[in-house]
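A.B. asks: need a structure here:
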Amino acid sequence: MNPLSAEPLEIFVLIIWASIFLFLAFKFIQAICLVPTQSAYVVERLGKYKCTLEAGFHVLLPFIDRVAFIQDLKEETIDVPPQECFSMDEVNVEVDGVIYIQITDPLKASYGITDYRFAAMQLAQTTTRSVIGTLELDRTFEERDIISAKVVEVLDKAGEAWGVRVHRYEIKNITPPLTVKNAMELQVTAERERRAILAKSLGDKASRINRSEGQMTEMINISEGEKQRQINSAEGKAEEIIAIAKATGESIRRIAQSIEQPGGEEALNMQLSEQYLDKLKGLSRKDRKIILPNNLLDFNQWINTLGLDKK
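C.D. replies: Next up, the predicted model:
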């Protein structure tokens, strides 16, 4: 046997054994599983479900066990693409949304359905179409919560078999046709103008009411003030009359006392005569009537003219 021909054969055998060793090492390394938090590994043994590995360190049997599915247990979002829906009043609108979903049972999510994400998206679209079909166009914008709640209810029932839980469904956009959108904008503009006119009229009404109430209050205050002024004036006049009467009575009393004194009557007659003569000087001939005694030199007749009797 030629020694030169044996060397390539040995090298070939070494390469084969090295490949086998590397393959076995790779399988043993692959049998070591480090499962991260919020993840689940579904393990099959010889093609049959074996167990579900939770977070931590795990060792599998090489060539026998394998990780068939890796499921993420964190909550995730699934965009629902826009779809055309017809409302109850036969208006075509375009609706899209987003689903917030989470795996609760990795086993059901792996074997209960082929693709739970696609199934949830399709079910959300069909449920949205059916719910919008029972509503008029105006109500679809107002009752998004009803649509979302109905979609979540349907997805939750289906999710029990899929091992998933739908937390919520949110509608992102409801887009009507351009013609309907323009009509709605005109309607909104008209409604705003109506509200502005109504608010202006209510404001004008309130202004008129306030102005009239202010005028009424002003008139009441003026009348109350005039009333009080007249009362005060009357009270002042009454007090003045009472004071004058008291003063007059006092003066009469003192005059009476003076008359009773010796020579008092003559002094009184003299004073009255002087006052009468002073009055005669200031009287006008045209406007006044003067009563004179027959004899201007008779002093007693002057006294009688004044209405006094001399004792």
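A.B. asks: alpha carbons only for contacts and neighbour counts from here, please
C.D. replies: Fine.
A.B. asks: which stretches of the chain form helices?
C.D. replies: With helices called from DSSP state H, the chain shows them at 3-30, 106-111, 116-132, 137-142, 144-162, 178-260, 264-282, 299-305.
A.B. asks: need those helices in TSV with mean neighbour count, can you?
C.D. replies: Shown next, in TSV, are the helices of the chain (neighbours: other C-alpha atoms under 10 Å):
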stretch	mean neighbour count
helix 3-30	12
helix 106-111	19
helix 116-132	18
helix 137-142	14
helix 144-162	19
helix 178-260	12
helix 264-282	13
helix 299-305	16
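A.B. asks: for P81, find the nearest of those helices.
C.D. replies: Closest of the helices of the chain to P81 is helix 116-132, at 8.4 Å (criterion: C-alpha to C-alpha).
A.B. asks: following up with a second sequence; could you model it the same way so I can compare the two?
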Amino acid sequence: MATENQSTITEFILLGLTDNPNMQLWLFQVFSLVYMTTLAGNILLLVAVRTDNHLHNPMYLFLTNLSFLDICYTSIIVPKMLLNIALSAKNISYTGCVLQVYFYLFMGETECILLAFMAYDRYVAICNPLRYNVIMNIVSCTRMIFFSWMAGCSIASFDIYFICHLKFCGHITINHFFCEAPSLLQVSCGDITVNNIITLVGGSILLLIPLCLILFSYIQIFLVIVKLPSGQYKAFSTCISHLIVVTIFYGTAIFMYMRPRNSDTEVTDKIVSVFYTIVTPMLNPLIYSLRNKDVQKAIGHLGRLTIVLR
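C.D. replies: Down below sits the predicted model:
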């Protein structure tokens, strides 16, 4: 078989979640509803926080960035998947596939770092409350957010450089519903040793280091809370939402990127991918709004304002 490099590849074929025609309409309806819920929930959270002066503090500045990330994260994948289902098409151009991989890595890596800074914010608020306004001022928070985006962009650019140099042979079929870096490695016909090393080392750095910082922050928070004479639950309740989000995001990401992948795990990979790329961005605004009375009040105020304006 003749070997072709990426310059001769014009498109890939995405097999999607299933080849059962009877499931296509059901999948289209379900994921359309999930996507619309994701957009509505995150946009509502963004608007509610930005229009309520009481929520203009570091914690909610991080939260609005997380919501914006979730909107971008899911929009990279779901619209193309829905279009392919609606048109009964499975193709994606080479350029479209590379861009999907890049922005998927960019948003995912940015979120890893941002979640670590959000844990640090909770650590300072509970363990050093008297110095909170000094440490977590608007300048330092803006720098943390800027660093998260720039680091995610830089690391994703480094990753995509090596992905763009992968070699493919003939007609390329990807057994997935979107272009994910490990899936491209599996269908490459060239030497992927360097790519595997980069994926393993990069995954370890981006997942384990921020996760260790998050765990350290919450261990310190727990040690402070258990010493409090009263109000322990109130002090810890501000952290529960973030802990739930961290558990879901890092748990699924570590499962996907910190273990060997082969054809025997493709079905499991698809299910887990659906969870952390489509379901999690929908759950994040629900988790924060259900656990946070301030956000609930802001959303209620926004709803009443909308009614008055009508």
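A.B. asks: work out the TM-score between the chains.
C.D. replies: The TM-score (TM-score structural alignment, normalised by the length of the second structure) is 0.20; 86 aligned residues with a C-alpha RMSD of 5.4 Å.
A.B. asks: closest to K50 of the first structure out of the helices of the first structure?
C.D. replies: helix 106-111 (10.5 Å).
A.B. asks: which helix of the second structure spans the most residues?
C.D. replies: When the second structure is parsed with DSSP H, its longest helix is helix 94-127.
A.B. asks: buried sites along that one?
C.D. replies: 94, 96-98, 100-127 (16 or more other C-alpha atoms under 10 Å).
A.B. asks: how about stretch 238-249 of the second structure?
C.D. replies: For stretch 238-249 of the second structure, by 16+ other C-alpha under 10 Å, it's T238, C239, I240, S241, H242, L243, V245, V246, F249.
A.B. asks: my guess is the last one contacts P281, does it?
C.D. replies: Okay, so that is F249 of the second structure. No. Contact criterion C-alpha atoms under 8 Å: F249 of the second structure and P281 do not qualify, at 9.5 Å.
A.B. asks: circling back: in a markdown table: the helices of the first structure, plus distance to F57 of the first structure.
C.D. replies: Below are the helices of the first structure laid out as a markdown table (distance: least, C-alpha to C-alpha, whole Å):
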| stretch | distance to F57 of the first structure |
| --- | --- |
| helix 3-30 | 13 |
| helix 106-111 | 18 |
| helix 116-132 | 28 |
| helix 137-142 | 51 |
| helix 144-162 | 27 |
| helix 178-260 | 58 |
| helix 264-282 | 140 |
| helix 299-305 | 149 |
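A.B. asks: list the contacts for the residue most central in space within the second structure?
C.D. replies: Centroid-nearest residue in the second structure, with C-alpha atoms, centre = their mean: G108, separated by 4.5 Å. G108 of the second structure makes contact with Y73, G152 under the criterion C-alpha atoms under 8 Å, 6 or more residues apart in numbering.
A.B. asks: against I221 of the second structure, how distant is it?
C.D. replies: 26 Å (C-alpha to C-alpha, to the nearest Å).
A.B. asks: over to V134 of the second structure?
C.D. replies: V134 of the second structure is 19 Å from I221 of the second structure, by C-alpha to C-alpha.
A.B. asks: now V308 of the second structure
C.D. replies: For V308 of the second structure relative to I221 of the second structure (C-alpha to C-alpha), the value is 42 Å.
A.B. asks: looking at these two, which has the bigger crowd around it?
C.D. replies: For V308 of the second structure and I221, the more surrounded residue by other C-alpha atoms under 10 Å is I221, and the numbers stand at 22 against 8.
A.B. asks: picking up where we left off before, got the buried residues of stretch 238-249 of the second structure as a markdown table, with distance to T199 of the second structure columns?
C.D. replies: A markdown table is the format used below for those (distance: C-alpha to C-alpha, whole Å):
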| residue | distance to T199 of the second structure |
| --- | --- |
| T238 | 34 |
| C239 | 31 |
| I240 | 31 |
| S241 | 29 |
| H242 | 26 |
| L243 | 26 |
| V245 | 23 |
| V246 | 21 |
| F249 | 18 |
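A.B. asks: now go through those and say which are in helices.
C.D. replies: T238, C239, I240, S241, H242, L243, V245, V246, F249.
A.B. asks: pick the one among these closest to S75 of the second structure.
C.D. replies: Nearest member of those to S75 of the second structure, counting by C-alpha to C-alpha, is F249, at 17.1 Å.
A.B. asks: for I174 of the second structure, give its distance to L105 of the second structure.
C.D. replies: Taken as C-alpha to C-alpha, the span from I174 of the second structure to L105 of the second structure is 18 Å.
A.B. asks: kindly report the same for M23 of the second structure.
C.D. replies: Note on M23 of the second structure: its distance to L105 of the second structure, by C-alpha to C-alpha, is 29 Å.
A.B. asks: swap in A298 of the second structure?
C.D. replies: With distances taken as C-alpha to C-alpha, A298 of the second structure is found 32 Å from L105 of the second structure.
A.B. asks: just the helices in the stretch 51-200 of the second structure please.
C.D. replies: Using DSSP state H, counting those that start in this stretch, the helices found in the stretch 51-200 of the second structure span residues 58-75, 78-86, 94-127, 132-135, 138-163, 181-187, 193-203.
A.B. asks: distance to I43 of the second structure added to those helices, as TSV?
C.D. replies: Formatted as TSV, the helices of the stretch 51-200 of the second structure follow (distance: least, C-alpha to C-alpha, whole Å):
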stretch	distance to I43 of the second structure
helix 58-75	8
helix 78-86	17
helix 94-127	17
helix 132-135	28
helix 138-163	19
helix 181-187	29
helix 193-203	30
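A.B. asks: nearest to Q232 of the second structure, out of those helices?
C.D. replies: Checking these against Q232 of the second structure by C-alpha to C-alpha gives helix 94-127 as the closest, at 10.9 Å.
A.B. asks: of all the buried residues of stretch 238-249 of the second structure, which comes closest to S154 of the second structure?
C.D. replies: Nearest to S154 of the second structure among these is F249, at 21.1 Å by C-alpha to C-alpha.
A.B. asks: ok, F68 of the second structure - how many residues close by?
C.D. replies: Residues near F68 of the second structure, counting by other C-alpha under 10 Å: 18.
A.B. asks: OK, contacts around it?
C.D. replies: By C-alpha under 8 Å, 6+ apart, the contact list for F68 of the second structure reads N42, I43, L46.
A.B. asks: cool, thanks, talk later.
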